[in-house]
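Colleague: Test case, fold it:
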Amino acid sequence: MPFGPFEIVMLAVLALLIFFMFRNSRKRQAQARELQSQVVAGAEVMTNFGVYGTILSIDDEENKVLLETVPGTILTVHRQTIARVVTPTEFEEAEEAAGVTAATDSDPEFGERLAADSDSTPESKKSDD
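Modeller: I've put the predicted structure just below:
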């Protein structure tokens, strides 16, 4: 049974598809091994659901990680939910993207009124009438 040009092209495309599937699988396995080697106590990490925190301890038998998100708040998550290890610059960029900024001395406190021009205050407009 001779193969025509269409069958040869289809077999070549199938072989190429299989090659790329195996290649991507190996890449993902290598990335997973690299991530697991970086996941140690004290590392700053981000979970799959977007929570940033510091690893306190890892239980290899039960695949549990104790993650401190803010001082005093400890979460227990599955080890596979750790998406990546975050470097300090990535952590600061994520805080900026979320709108979390450190308060400076020039920022008003909650409920504090800012001094405005005397011409634009309602009291000065009433006295001009």
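
Colleague: rest of the way, CA atoms for contacts and neighbours
Modeller: Noted.

Colleague: Show me the strands in this protein, by range?
Modeller: In the chain, the strands defined using DSSP state E lie at 44-47, 52-59, 64-70, 73-78, 82-85.

Colleague: remind me, longest helix of the chain?
Modeller: helix 5-38 (DSSP state H).

Colleague: And that one, what's buried?
Modeller: For helix 5-38, burial by neighbour count (16 or more other Cα atoms under 10 Å) applies to Q36.

Colleague: and this one, so I can compare the two:
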Amino acid sequence: MSGFLPMILILVVFLGLMSWTTRRSMKKQQNQRQELENSMTEGSRVMLTSGLYGTLTHVGEKQAIVELAPGAEVAVVKQAISKVVNPEEEEFSFADDQPSVGAEPEQAAIEGAEQPAIEASEEYQETGAQQAEKSAEYPSAGEK
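Modeller: From the prediction side, this is the model:
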């Protein structure tokens, strides 16, 4: 019985030490997260956990609205924001007053609609019967 006492004492000390270090690291992570959430203000540049960069436009209790591009806003949970980014850390910068990329192709599509559609040449047009003949030449794996 006296041989087990030192072993039990070592086990209790070891488990206590593990518990203390685990609680300490969890507390440290909570403090870091709290500091991050306190530094989130409207207008701050942030990086999401997916790697996307954006600007905070609104910050709520549980969610935030991030503008990824001019006019493109998404609502995310605060936990999806991995860090607040300093402008010096960003490799690329974009001006907010640039026109959105989607505006130009829409205008081109409207202008292209005025032109008549080009008819497909007769040699490329196939009838349903011709297509059926080709598919009969190459049966699928299930057909015999």
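
Colleague: Of all the strands of structure 1, which one is nearest Q38 of structure 1?
Modeller: strand 82-85 (6.9 Å; Cα to Cα).

Colleague: tell me the centre residue of structure 2?
Modeller: Structure 2 has S50 as the residue nearest its centroid, 3.8 Å off, counting by Cα atoms, centre = their mean.

Colleague: need the contact list for S127 of structure 1.
Modeller: Going by Cα atoms under 8 Å, 6 or more residues apart in numbering, S127 of structure 1 touches no other residue.

Colleague: What lines up with it in structure 2?
Modeller: Aligning on TM-score structural alignment leaves S127 of structure 1 without a counterpart in structure 2.

Colleague: what's the mean deviation for stretch 8-24 of structure 1 versus structure 2?
Modeller: Following the fit onto structure 2, the mean deviation recorded for stretch 8-24 of structure 1 is 0.9 Å by mean Cα distance after the TM-score superposition for structure 1.

Colleague: about what we covered before: what's the closest of the strands of structure 1 to F20 of structure 1?
Modeller: Comparing these against F20 of structure 1 with Cα to Cα, the closest turns out to be strand 82-85 (23.7 Å).

Colleague: average gap between the closest one and structure 2?
Modeller: Compared with structure 2 after fitting, strand 82-85 of structure 1 deviates on average by 0.9 Å (mean Cα distance after the TM-score superposition for structure 1).

Colleague: what about Y53 of structure 2, distance to S82 of structure 2?
Modeller: According to Cα to Cα, to the nearest Å, Y53 of structure 2 and S82 of structure 2 sit 10 Å apart.

Colleague: Oops, could you answer that again for L11 of structure 2 instead?
Modeller: From L11 of structure 2 to S82 of structure 2 the distance is 38 Å (Cα to Cα).

Colleague: wait, what's in contact with V66 of structure 2?
Modeller: Taking Cα under 8 Å, 6+ apart, we find V66 of structure 2 in contact with 54-58, 73-76.

Colleague: quick one: it from S2 of structure 2, how far?
Modeller: Using Cα to Cα, we find V66 of structure 2 at a distance of 64 Å from S2 of structure 2.

Colleague: got a list of what I74 of structure 1 touches?
Modeller: 66-68.

Colleague: any chance of those in TSV, plus distance to E123 of structure 1?
Modeller: Shown next, in TSV, are the contacts of I74 of structure 1 (distance: Cα to Cα, whole Å):
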residue	distance to E123 of structure 1
L66	57
L67	53
E68	50
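
Colleague: Next one: the aligned residue in structure 2 for L17 of structure 1 relative to K28 of structure 2, how far apart?
Modeller: Under the alignment (TM-score structural alignment), L17 of structure 1 pairs with M18 in structure 2. Separation of M18 of structure 2 from K28 of structure 2 (Cα to Cα): 15 Å.

Colleague: With M40 of structure 2 instead?
Modeller: In terms of Cα to Cα, M40 of structure 2 sits 19 Å off from K28 of structure 2.
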